[in-house]
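Asks: I'll drop the sequence and a predicted model, then ask my questions.
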Amino acid sequence: MTLCMSAIVGIGFLMKYTLISGQERWEIYGRNVELYLLGMDRHQWGMLHLILGFILLGLLVAHIILHWKIITNVYKKIIKEPLTKKTIAIVFIILCALLIVIPFFVEPEIETVKKGHGRQVTLVTNIKH
């Protein structure tokens, strides 16, 4: 799990600071260029980042299953009141489920870019000044 998490963090930093977004490439290089590392572009590294995230999620589930007795025993020692135990468990489960499921139900704001407007035109204008 530690190796997987380290790879996820490293690839995240790689995409943020080395294989920068299109807007930042315009600012730095003054034109639209594509950046590669080991023959892969930013989107391909992003896909690897996602796959490693799913692998980490699977490892985490396996870790919880294998250590379930320890988890429940520690939980019982920390929280003595049965109603409080149930309440905290239910709230925790609901919050986790919401954080996982909500992205599938939200819709992005959609805005049509008019000719002569948008990020690239603004960047080119800012670079010339």
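Replies: The structure has been received and is ready for your questions.

Asks: alpha carbons only for contacts and neighbour counts from here, please
Replies: Will do.

Asks: Downstream of the lengthiest helix in the chain, the next helix or strand is which one?
Replies: The residue-count maximum for a helix in the chain (DSSP state H) belongs to helix 42-66. Once helix 42-66 ends, the next helix or strand along the chain (criterion: DSSP states H and E) is helix 68-78.

Asks: Put this next to the first one:
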Amino acid sequence: MDKNRWLYVTGTLLFVAFSTLAVLGFLLKFAIPHGGRFGGAPPTFLGLTRHDWADFHGMVGILFICLAVIHIVLNWKWVVQSSKRYLGDNWQKALWAVGTSWVLVLFLGYLFSRF
């Protein structure tokens, strides 16, 4: 398969994954019931509990991240060319700074979510 076809497939799957994440996020926030019933089974939405929906949301989120990485790899030449154009001679340092900062933000977010 050529690069353009991979970009098309990746872009389409990114759209589907993002749309799914958005819809599930709104459902988890506003439509899917919280808590459980006294002495009974937890409430369900379309046959799945809130935790089942949250697990599905998490799996789609991981898929989205993987697809985003593939998309960046497929477009890496454009990323480098645009970085050179907009950032000049220090484009490599700027990309490293942005990448390192983002990893640090994600890691700190993970750490703080554990407490």
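Replies: Perfect, thanks for sending it. Since the model is a prediction, treat every value here as computed from it, not as a measurement.

Asks: circling back to that earlier point, how far off helix 68-78 does the longest helix of the first structure point, in degrees?
Replies: 70 degrees (axes from the mean of the first three to the mean of the last three Cα atoms, to 10 degrees).

Asks: and helix 42-66 of the first structure, which stretch of the second structure?
Replies: Aligning helix 42-66 of the first structure against the second structure (TM-score structural alignment) gives residues 50-74.

Asks: Which positions in the matching stretch come out as buried?
Replies: Buried positions in stretch 50-74 of the second structure, judged by neighbour count with 16 or more other Cα atoms under 10 Å: 50, 53-54, 57, 60-61, 63-64, 67-68, 70-71, 74.

Asks: So what touches stretch 78-97 of the first structure?
Replies: The contact list for stretch 78-97 of the first structure (Cα atoms under 8 Å, 6 or more residues apart in numbering) reads residue 76.

Asks: hmm, 10 Å instead?
Replies: The contact list for stretch 78-97 of the first structure, computed with Cα atoms under 10 Å, 6 or more residues apart in numbering, reads 72, 75-76, 98, 100-101.

Asks: Considering these, which is situated nearest to residue 8 of the first structure?
Replies: Using Cα to Cα, residue 100 comes nearest to residue 8 of the first structure of those, at 18.3 Å.
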